[in-house]
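Asks: Build me a structure from this.
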Amino acid sequence: MYIAGIGVSRRSRTCYRLNHENKWEGDRSIIPFSEDMSDVEETIKRIQSQKGVVGVIVMDSSGRAIRSTLDDESTARHSALLQQLCEKSKSVIRELDGSNDLTFLRLRTKKNEIMIAPDKDYLLAVIENLSS
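Replies: Got it, this is the predicted structure:
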C-alpha cells in the first residue's frame, strides 16, 4: 500500500507529487490518483497525525487553498505567501539553469519547518513545529 505522506511512499520511500493528470508522480513509479476524495482526506489525516505537524494545505497554482487543516486566517496567510515563495524559488532555479525546475522546497526556521511539493497545477505544503 502506498502513502503520500509529504508525498512519500511507506514501502519505497519515494517522493511523490500530484501531476496535471491527477496522478501521484514519483521517481520510481506513478500511482493513479483516486477519484474518491476520501483517499485525499485519508492522506491529509495521515500527514496531520505525524509528530509535530501543525498543518497541511493543498492549494492551486494561484495560491487558493483547496483543502487545509489550519484555521481560515492562517490558511489564507500561509497559502498566499507560500505560493509566492514557490514562484520566486522556481524563477531563481530557472535563472541559474534554464533546463532545471523546482521539485521540492524545504524551509527551516528556528520554530518551524515548511515543506512544499509544487506541481504545475497544485502545491502541497506541510508545516511542522520543530519544538514538539
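Asks: switch to C-alpha atoms for all contacts and neighbour counts from now on
Replies: Fine.
Asks: What are the boundaries of the strands in the protein?
Replies: 16-18, 23-26, 30-32, 53-60, 65-68, 105-108, 112-118, 122-129 (DSSP state E).
Asks: For the third one, what is the distance to the chain centroid?
Replies: From the chain centre to the centre of strand 30-32 is a distance of 17 Å (C-alpha atoms, centre = their mean, to the nearest Å).
Asks: Please give the structure of this sequence too, so both can be compared:
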Amino acid sequence: MLATQAMADSHATSTSASQSHVTPPELEQTLTLLTSHRSVLGYMLLSRGQPVTIIRHSGVVFEGEQGKKYASAIARIVQSVQTGLEEVSGGHNEGDDIRFMRIRTKRHEIMISPDERYLLAVLHDPATT
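Replies: From the prediction side, this is the model:
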C-alpha cells in the first residue's frame, strides 16, 4: 500500500524527470521510499518515445534483456489500454488520460503511473507485507 501512495505522489512531482534525465529531489525521495519498501522488487522510469527507453531502473528483475522486455511490455500495455478507452468512448475522452493502473498476477503486482513524458512502473510482491 505504501508503494501505491508513493507512486500516486510521484505522478505530480516528477513530470520533468525524462526531459533532462536529471531526477528532481522530490522524485529521488519517492524512488528511495519505493525501493526501501520490502515488498518492492524494483521500479522502472521509462521514456514515452518510440522506441521506449529505460531512463532509470532499480532491482535485478529489470536488468539487461529482461528489463528491456518489461519496458516494451509496459509501453504496450499503456498504449493498448489508452486505445481501448478511446474506442469505447467514441473519441469523446479528450483530456481523460490514464493516471494509474494496477495489474495483479498470482505472483506479482505491477503498478504503472503514466505521464505525457514518461512511465513509472513498480513491481512488487503482494504476498510480502
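Asks: just so I know, which of the strands of the first structure lies nearest E87 of the first structure?
Replies: strand 112-118 (9.3 Å; C-alpha to C-alpha).
Asks: Mean per-residue distance, that closest one versus the second structure.
Replies: Once fitted to the second structure, strand 112-118 of the first structure is off its aligned match by 0.5 Å on average (mean C-alpha distance after the TM-score superposition for the first structure).
Asks: residues of that strand that come out buried?
Replies: Of all the residues in strand 112-118 of the first structure, those buried under the rule 16 or more other C-alpha atoms under 10 Å are N112, E113, I114, M115, I116, A117, P118.
Asks: deepest of the strands of the first structure, which one?
Replies: strand 16-18 (a mean of 25; mean count of other C-alpha atoms under 10 Å).
Asks: Just list what that strand packs against, helices and strands only.
Replies: strand 23-26 (3 or more C-alpha pairs under 8 Å, 6 or more residues apart in numbering; DSSP states H and E).
Asks: And the strand it packs on, what does it pack against?
Replies: Counting contacts by 3+ C-alpha pairs under 8 Å, 6+ apart, strand 23-26 of the first structure packs against strand 16-18, strand 30-32.
Asks: outside of it, which residues touch it?
Replies: T14, C15, Y16, R17, L18, N19, I30, I31, P32, F33 (C-alpha atoms under 8 Å, 6 or more residues apart in numbering).
Asks: re earlier: turn the strands of the first structure into a markdown table, columns for distance to A80 of the first structure.
Replies: Formatted as a markdown table, those follow (distance: least, C-alpha to C-alpha, whole Å):
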| stretch | distance to A80 of the first structure |
| --- | --- |
| strand 16-18 | 19 |
| strand 23-26 | 24 |
| strand 30-32 | 28 |
| strand 53-60 | 9 |
| strand 65-68 | 9 |
| strand 105-108 | 16 |
| strand 112-118 | 13 |
| strand 122-129 | 11 |
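Asks: Mind listing residues that contact stretch 42-54 of the first structure?
Replies: Residues contacting stretch 42-54 of the first structure (C-alpha under 8 Å, 6+ apart): 3-6, 55-56, 69-70, 126-132.
Asks: all helices for the second structure, in order.
Replies: 2-13, 17-20, 25-36, 64-89 (DSSP state H).
Asks: got those helices as CSV, with distance to R48 of the second structure columns?
Replies: Shown next, in CSV, are those (distance: least, C-alpha to C-alpha, whole Å):
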stretch, distance to R48 of the second structure
helix 2-13, 14
helix 17-20, 9
helix 25-36, 17
helix 64-89, 8
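Asks: Of those, which is nearest R102 of the second structure?
Replies: R102 of the second structure lies closest, by C-alpha to C-alpha, to one member of the helices of the second structure: helix 2-13, at 9.0 Å.
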